[in-house]
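Novice: Any chance you could fold what I've pasted below:
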Amino acid sequence: MQDTTQQDNWKRLAGEAAARLIEDGMVLGLGSGSTASYVVRYLGLRIQEGLQIVGAVPTSNATEQLARELNIPLTTLDAHPELDLAVDGADEIDPRLCLIKGGGGALLREKIVASAARRFVVVGDVTKQVLLLGVHFPLPVEIVPFALPLVRRRLEALEAIVQL
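Specialist: Got it, this is the predicted structure:
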């Protein structure tokens, strides 16, 4: 287990590095979770220093609230269906750069925002690096209630442990 202070420092450094990719005039996607919140905070500082973005689409209510507190201009996918850059965190990242996302409950919005972006950047600290996905963190699967019985049976046929 990593020291929380050290882990927070790694997250901050990763978030700041990702936020430095943001340029004037961009339309952004802002992800969810602890590491992504550092991106949002650093973006807020950069805007205070003069960076001018068109707007940002948040992937969760928490990210939206933080962005509003930091005076980051927000927009929607309706107004800007194509984003220049989306930045989000991950729950686990393997050596092939495959990842698990969505453990915080914003998976659908995260996937939609990522798919609307010309460039998608995942931020994560060293504690997110794993050799094999799913060993330490469960794979989130979002389903609609209508499909629950079908999806449950199919996942169980794959020997998955299904938890709601």
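Novice: going forward, measure contacts and count neighbours with C-alpha atoms only.
Specialist: OK.
Novice: does Asp84 count as helix, strand or coil?
Specialist: strand (DSSP: H, G, I helix; E, B strand; the rest coil).
Novice: can you count the residues close to it?
Specialist: Look at Asp84: counted by other CA atoms under 10 Å, it has 18 neighbours.
Novice: and if you look at Arg118?
Specialist: The burial count for Arg118: 12, using other CA under 10 Å.
Novice: Could you pull out the strands in this protein for me?
Specialist: Counting by DSSP state E, the chain has strands at residues 27-30, 55-58, 83-89, 92-93, 99-100, 117-123.
Novice: one more to line up against the first:
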Amino acid sequence: MAGDLSLIDTAKYVAARRAADMVQNGMRVGLGTGSTAAWMVRRLGERVREEGLAIKGVPTSTRTAQLARELGIEVVSLDQAGWLDITIDGADEFDRELNLIKGGGGAHLQEKIVATASDQMVVIADAGKEVETLGAFPLPVEVIPFGWQTTRTLIEEVLDTMDVLGTRSALRMNGEAPFVTDEGNHVLDLHLQRIGNPRQMALVLNQVPGVVENGLFIDICDKVVIGYGDGRVELRDINEGTVELDELFDGGKDNLFTDLAD
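Specialist: Below is the predicted model of the structure:
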């Protein structure tokens, strides 16, 4: 399959490819969820077929598991894997300290569990996902269905005491019905506009009865691979304090990703 990619698709493609090429034979790999992560999974599938790459993949959602199996990647559970060498996943926002907002796809609970069970977490993203301050993207909070409206009220009361610009919350919907996560829970999207203290926010939200997990990933990400529309790819390592800029990839022709929706 061939065709020219848009600038945003090129950025996602080069980030996904660069991160997938970090994976070595024999690794246990956390497989993220989302459009950019799906491109990474496809690159790994290509390496499995063409290079004989042997890995065990731990998916963070049912849809990622299905894609990985279709591509010939061996899929195991986290319990079976025990501990992972690397997790590669996308992000909805990241700041200069590599704190993240995740959960636009509703998989942040499994994503956080898998990421924290890994030697390193690598985030792949286009350059537009970098922000000075987290919060423009709505913060997902997974809540149990029982008493979710009470949980929502408690969350909004907490938000009144936090350093944020907005306090509106909305139940995520799937058509006319509430969105349901893989664990059978609901998601409240918090429209905060700006999160002044993400660390405090993450801790406080998880103390609210009914909250399962929030989409703030604090001190979890080790590296971010940033793709640009011109094909450049930048690798930042928060632990080493290094920044690398790679040569251009040809993301416009004969790649496996042009059929994926954004």
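Novice: one step back: looking at the strands of structure 1, spot the one closest to Gly15 of structure 1.
Specialist: Of all these, the one in closest proximity to Gly15 of structure 1, counting by CA to CA, is strand 117-123 (6.5 Å).
Novice: Report how many residues lie close to the nearest residue in space to Leu216 of structure 2 that is not next to it in sequence.
Specialist: Excluding the flanking residues, the one nearest Leu216 of structure 2 by CA to CA, 6 or more residues apart in numbering is Ile101, at 4.9 Å. Residues lying near Ile101 of structure 2 (other CA under 10 Å) number 27.
Novice: What of Arg18 of structure 2?
Specialist: 21.
Novice: isn't it right next to Val225, touching?
Specialist: Yes: Arg18 of structure 2 is within contact range of Val225, at 7.4 Å (criterion: CA atoms under 8 Å).
Novice: For the two, list the residues in contact with both.
Specialist: Residues touching both Arg18 of structure 2 and Val225 (CA atoms under 8 Å, 6 or more residues apart in numbering) are Val233.
Novice: before we move on, back to that, hmm, the residue nearest to Leu216 of structure 2 is touching Asp89, no?
Specialist: No: in terms of CA under 8 Å, Ile101 of structure 2 does not count as a neighbour of Asp89; the distance is 11.8 Å.
Novice: Would you mind measuring the gap between the ends of stretch 82-100 of structure 1?
Specialist: Across stretch 82-100 of structure 1, the terminal residues are separated by 24 Å (CA to CA, to the nearest Å).
Novice: wait, doesn't Lys128 of structure 1 sit right on Ile93?
Specialist: Yes: in this structure, Lys128 of structure 1 is within contact of Ile93 by CA under 8 Å, at 5.7 Å.
Novice: Out of the two, name the residue with the larger neighbour count.
Specialist: Ile93 (25 against 17).
Novice: Next one: the more buried one from Thr127 of structure 1, what distance?
Specialist: 9 Å.
Novice: do Gly50 of structure 1 as well
Specialist: 33 Å.
Novice: the more surrounded of those two?
Specialist: Thr127 (14 against 9).
Novice: Counterpart of Val121 of structure 1 over in structure 2?
Specialist: Taking TM-score structural alignment, the alignment pairs Val121 of structure 1 with Val122 from structure 2.
Novice: what's its match in contact with, if anything?
Specialist: Ala19, Ile86, Thr87, Ile88, Asp89, Cys221, Asp222, Lys223, Val224, Val225.
Novice: can you do 10 Å?
Specialist: 19-20, 22, 30, 32, 86-90, 115, 220-225, 235-237 (CA atoms under 10 Å, 6 or more residues apart in numbering).
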